[in-house]
Each structure stands twice: as structure tokens, then as C-alpha cells.
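Peer 1: please find the sequence and the predicted model below.
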Amino acid sequence: MEDQVARLVDKAWEKFQQLPADRRLLIAIAGIPGSGKTTLSQIVTAALNARHASLHPEVPDAVPPAVFVPMDGYHLTRAQLSAMPDPALAHARRGAEFTFDGPGFLTLVKALRTVPPPPLQPLYAPSFDHAIKDPKADDIAILPAHRIVVFEGNYVCLDKEPWRSAAQLMDERWFVDVDFEMARRRLVRRHVEAGIAKDEEEAGKRADENDLVNGAQIVKERVDVHEIIKSKEDGNWVHK
């Protein structure tokens, strides 16, 4: 796994070096819940920034070139879910494709593609505040110096509009492939640890009735990708 991640970092770095000065490198990393895509995205972002820092020690306080933008911030708010025709279903299925602000995500990707760096002002993406269980607007700054943007999320490579249009604007599309049983074990553990479920039985029910249902769509309705990364249990890659 470590060799595979190193190869991906090398590939992204080489593309970055060949990038025209008026473009950003956009990378989308998708996968089902529990695949490890979040951790992989964070590892790749940190490795790219570490490489840049090692090659430019003369500017230790420089803004690193890569920024990580998770799709979690594009969850619809609980108030928006409550305003849907079937609020109970919307809340129960939070995390499904229809409970995300796909048009908002596409708007950001288009802006990053069309606004050449450095723009006059930073661009902003929302984050997800787990304390209030809702998005936090304009919480992730994408600065003029950020010329590599690593997106991560369930639907960043989904073959359905508006996700398809966003995926087509990416320079690299990577998909983290995982066995569903392995993903389920990770999800059960994660839901209990995060307090989303009171015990493993409740966590398993959530995984079976929501996360893995979403996962089936993510696998079945996937655009063509440039890389498929096999997710395994590996001490060098702590999955989230």
C-alpha cells in the first residue's frame, strides 16, 4: 500500500510540475463509505506539501501548494432535510446522494477551473461541523497559492449530474476500491466511536440500510477513473 501511495504522489507531483502557471491541478478521490478515501486524501495532500517544502527550504513560511477539500461540507443542513417532502426519510438517509448540495459543489469546481491563480481573492468551501451536525459555510480557504486541490467524497466520481460535470473538470480521478464486508466492519467501529450509534447492532443497521446502500450506487454509477486503489488493512494506512 505504501508503494502505491508513493506512486500516486509521484504522479500528482509530476503533473503539478508540468502545469501552466494559470491552472490548478484538481484531483478527485472517491470511494464508498469506509473505503479509506479520506485518509488517503490527507496522506496525498500532506506528502505533496512536504515535497514542496523539502525542495524550497528558503521559504519555510510559504503557503503550501496543496489543499484538502472534503465533500462533507456539501451536506444539506438538517433544516433543509426537514423541508423535504419526506423529512423522516431524508434524515434517515442523510449521506445519500440526494442529501448533498451537488450544484454548490459544481459551482466551486467550475470557479477553481475558470479562475486562473492567483485570483484577486481566495475561494471558499464549506466544512462540516460535527458538533452541530451541519455544514459550516466558507470555512475552508483555497488561497491563490493553492495550486493543487484534493477533493474527497462519496460522489466526486459519480456518473450523475451535477457530479458528472464536476468529475469531468478534474485532472485526476481516483477511486478507492474496498470489500464491502471490510467497509462494514470499519463503519460499525466508526459509528460507535463517534457516538452516531449506541452500540454495534445499531451501527450495523445504519451501515446496512444507509452507508452500504449508498456504496452500491457509488460503485455501480462511477465515471471512468484514472486510478483504482485497492484498500486493504495496512498499518501504514489508518482508514476512516
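Peer 2: Arrived safely. These figures come from a predicted structure and were not determined experimentally.
Peer 1: please count neighbours and contacts with C-alpha atoms only from this point.
Peer 2: Will do.
Peer 1: for Ile148, give its distance to Ser165.
Peer 2: 19 Å (CA to CA, to the nearest Å).
Peer 1: and Phe175, what element?
Peer 2: strand 172-177 (DSSP states H and E).
Peer 1: so which elements touch that strand?
Peer 2: strand 25-31, strand 227-230 (3 or more CA pairs under 8 Å, 6 or more residues apart in numbering; DSSP states H and E).
Peer 1: quick one: contacts for the residue lying closest to Val223 once chain neighbours are set aside?
Peer 2: Excluding its sequence neighbours, the residue lying closest to Val223 (CA to CA, 6 or more residues apart in numbering) is Asp159, at 4.9 Å. When contacts are counted by CA atoms under 8 Å, 6 or more residues apart in numbering, Asp159 touches 221-223.
Peer 1: mind listing what's buried along the helix or strand following the strand holding Phe175?
Peer 2: Later in the chain than strand 172-177, the nearest helix or strand by DSSP H and E is helix 180-193. Within helix 180-193, the residues scored as buried using 16 or more other CA atoms under 10 Å are 180, 183-184, 186-188, 190-192.
Peer 1: ok, so of these, who is nearest Val238?
Peer 2: Arg186 (10.5 Å; CA to CA).
Peer 1: Asp211 versus the closest residue to that closest one other than its chain neighbours, what's the distance?
Peer 2: In this structure, Arg186 finds its nearest non-sequential neighbour in Gly34, 5.8 Å apart by CA to CA, 6+ apart. Separation of Gly34 from Asp211 (CA to CA): 9 Å.
Peer 1: so who does the spatially closest residue to Asp208 that is not a sequence neighbour touch?
Peer 2: Leaving aside its sequence neighbours, Asp208 sits nearest to Arg184 (CA to CA, 6+ apart; 7.8 Å). Taking CA under 8 Å, 6+ apart, we find Arg184 in contact with 34, 204, 207-208, 212.
Peer 1: can you check Cys157 too?
Peer 2: The contact partners of Cys157, taken as CA under 8 Å, 6+ apart, are 28-30, 163-164, 167, 173, 175, 222-223, 225.
Peer 1: dropping in the other structure now:
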Amino acid sequence: MTGARLLRRVRELVEADDRVVIGIAGCPGAGKTTLAGWLAEHLTAAGLPAVWVPMDGFHLADVELERLGRLARKGAMDTFDAHGYLALLRRIRAETATLVYAPSFDREIEQPIAGAIPVPPAARVVVSEGNYLLARDEPWRQVRAVMTEVWYVDLDDRLRLDRLVKRHIRFGKSPDHAARWVAEVDEPNAERIRATRGDADLLLDFDTLALSP
């Protein structure tokens, strides 16, 4: 599968629906964000208006994670507002004649930013990436049902883990802290995510996508 074939696949889906929602799942560091941004950008450039709405916008704020005693596990399934994410996706599918605002996630401050992403009526495709889009727990099962398709992206684990550690360092963790976080937080999450890959509509190897600039 290549990036060009993915664009064609989405175009075919749009022919059968007023608005298509594509989910991209995968382990931390697998390339979900890169693929989601690329897909939205290239669909729009090709005349098919698309918006990227990350699931990370539904991270619970650090102050709430601290209150719940979950701050040291940030990124785990129960550190997201899953019901809020589901409600937004339902609005995106149903309210195609009105402007809908979605939250973003700012990695510089590691916090969600409310109302940062406009989804206009003209948007024919919404791309949303996240770790747990194929999870069978509720309400994630309902999240999956709202999406048109969910793709699962893989990346060689050695490369993925190296990228993940470097990302944590880039956004403020020390090298030792980054390595511990990957081993103690990200990888237990990855095991849970990897178990859902068989439920995806499409399995992708990030290295073979050949995403064009």
C-alpha cells in the first residue's frame, strides 16, 4: 500500500457518504500523526476538503490527572475523555451543515486546547488518529462504530522505540526519564493496542507508504 493508493481509497469512500471519518490507530511512535497530517493535507490539495482532528485533544488535563492519581500513567486508556471524543465524532458525522469545533493537543505544554480546530460544513473527510480506536472496551467500541474505516499503522519496533524516546526528550524529558517512560508507560499501552490490530479495516506498514512531500 502506498500513500497514493490511500488517497484513492478515501475518494471511493466519499462517493458513498456525505462525510467520511477515517481513524488511524497504532502503537505510540508508529507514525499515526505523520500519516494523519499527510492524508488531510493531500486530500485537501487534491480538491477534497479534509480536516485532521487528533484524539489527543481529549487527554484529560494534568490537574485532573493529578486529582485522579493518574498523571504518572498519562497516555493510558483511562487518561482520556473517551465519552467526550465519542460525542464530538457523532457531531462531526451528523452536523454537516454547521461549523463544529474540536480540541487540539499542544505538545509544547502537553495539554489539550479547546476549540482549536474548526470542522467546516465543506469538510468531506475528517481524519482522526489515536491509540485506542480499535479497543473493544466501552465507549471505544462506539467510537469505532462512528468511523467509516479504521486503519492500523505498524513500524519496526526498534525504530519506533527510538523515535518515541527522542520525542519525549524533544518535549522536555531527560534521556533517562524518557527511556523509563517508554518502558513503563508507553510499552504497556502498546501491548494493549497491538492486540486490536486484527480488527482494523486496513493494515499499513509505515515504511512502505512512500508518503510524498
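Peer 2: Okay, I see it. Quick caveat, the model's predicted, so the values are computed rather than measured.
Peer 1: hey, where'd the strands end up in the first structure?
Peer 2: Taking DSSP state E, the strands of the first structure run over residues 25-31, 66-70, 123-129, 134-142, 148-153, 172-177, 227-230.
Peer 1: closest to Arg93 of the first structure out of the ones you listed?
Peer 2: strand 134-142 (14.8 Å).
Peer 1: and the lengthiest helix in the first structure, what does it pack against?
Peer 2: Assignment by DSSP state H gives helix 37-55 as the longest helix of the first structure. Helix 37-55 of the first structure sits against helix 2-17, strand 25-31, strand 66-70, strand 148-153, with contacts defined as 3+ CA pairs under 8 Å, 6+ apart.
Peer 1: rewinding a little: with neighbour numbers in mind, choose between Gly34 and Asp211 of the first structure.
Peer 2: Gly34 (28 against 22; other CA atoms under 10 Å).
Peer 1: for the counterpart of the more buried one in the second structure, what are its contacts?
Peer 2: In the second structure, the residue matched to Gly34 of the first structure (TM-score structural alignment) is Gly29. By CA under 8 Å, 6+ apart, the contact set of Gly29 of the second structure is 160-161, 163-164.
Peer 1: look up how far Ile117 of the second structure lies from Gly29 of the second structure.
Peer 2: Separation of Gly29 of the second structure from Ile117 of the second structure (CA to CA): 23 Å.
Peer 1: grab the most central residue of the first structure for me.
Peer 2: Glu152 (1.2 Å; CA atoms, centre = their mean).
Peer 1: ok, and the contacts of Arg184 of the first structure in the second structure?
Peer 2: Conservation of the contacts of Arg184 of the first structure in the second structure, assessed by both residues aligned by TM-score structural alignment, their matches' CA atoms under 8 Å: retained contacts are 34, 207.
Peer 1: contacts only, for the aligned residue in the second structure for Lys230 of the first structure.
Peer 2: Aligned counterpart of Lys230 of the first structure in the second structure: Asp205 (TM-score structural alignment). Listed by CA under 8 Å, 6+ apart, the contact partners of Asp205 of the second structure are 1, 153-155.
Peer 1: write the PyMOL selection for whichever of those are buried.
Peer 2: Remark: buried members of these, expressed as a PyMOL selection using 16+ other CA under 10 Å:
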select buried, resi 153+154+155
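Peer 1: from the contacts of Asp205 of the second structure, which is closest to Arg90 of the second structure?
Peer 2: Nearest member of the contacts of Asp205 of the second structure to Arg90 of the second structure, counting by CA to CA, is Val153, at 23.9 Å.
Peer 1: in the first structure, what residue corresponds to the closest one?
Peer 2: Under TM-score structural alignment, Val153 of the second structure pairs with Val176 in the first structure.
Peer 1: and that match, how far is that from Phe105 of the first structure?
Peer 2: 20 Å.
Peer 1: likewise for Ala6 of the first structure?
Peer 2: From Ala6 of the first structure to Phe105 of the first structure the distance is 28 Å (CA to CA).
Peer 1: ok so, going back, right, so the helices and strands packed on strand 172-177 of the first structure: which one is the most enclosed?
Peer 2: Per residue and on average, the most neighbours among those fall to strand 25-31, with a mean of 25 (mean count of other CA atoms under 10 Å).
Peer 1: mean deviation of that strand from the second structure?
Peer 2: Taken over the aligned residues, the distance from strand 25-31 of the first structure to the second structure averages 0.6 Å (mean CA distance after the TM-score superposition for the first structure).
Peer 1: so what does Arg5 of the second structure match up with in the first structure?
Peer 2: By TM-score structural alignment, Arg5 of the second structure lines up with Arg7.
Peer 1: re earlier: okay, Ile148 and Ser165 of the first structure: which has more neighbours?
Peer 2: Ile148 (24 against 18).
Peer 1: that one matches what in the second structure?
Peer 2: Ile148 of the first structure maps onto Val125 in the second structure, by TM-score structural alignment.
Peer 1: correct me, but its match touches Leu48?
Peer 2: Yes - Val125 of the second structure lies in contact with Leu48 (CA atoms under 8 Å); the separation is 7.5 Å.
Peer 1: ok, Lys160 of the first structure - contacts?
Peer 2: Applying CA under 8 Å, 6+ apart, the residues contacting Lys160 of the first structure are Glu221.
Peer 1: do you know how far the aligned residue in the second structure for it is from Gly31 of the second structure?
Peer 2: Under the alignment defined by TM-score structural alignment, Lys160 of the first structure is paired with Asp137 of the second structure. Counting by CA to CA, the gap from Asp137 of the second structure to Gly31 of the second structure is 24 Å.
Peer 1: quote the end-to-end distance of stretch 172-187 of the first structure.
Peer 2: Using CA to CA, the two ends of stretch 172-187 of the first structure sit 27 Å apart.
Peer 1: no no, stretch 129-149 of the second structure
Peer 2: Start and end residues of stretch 129-149 of the second structure are separated by 12 Å (CA to CA).
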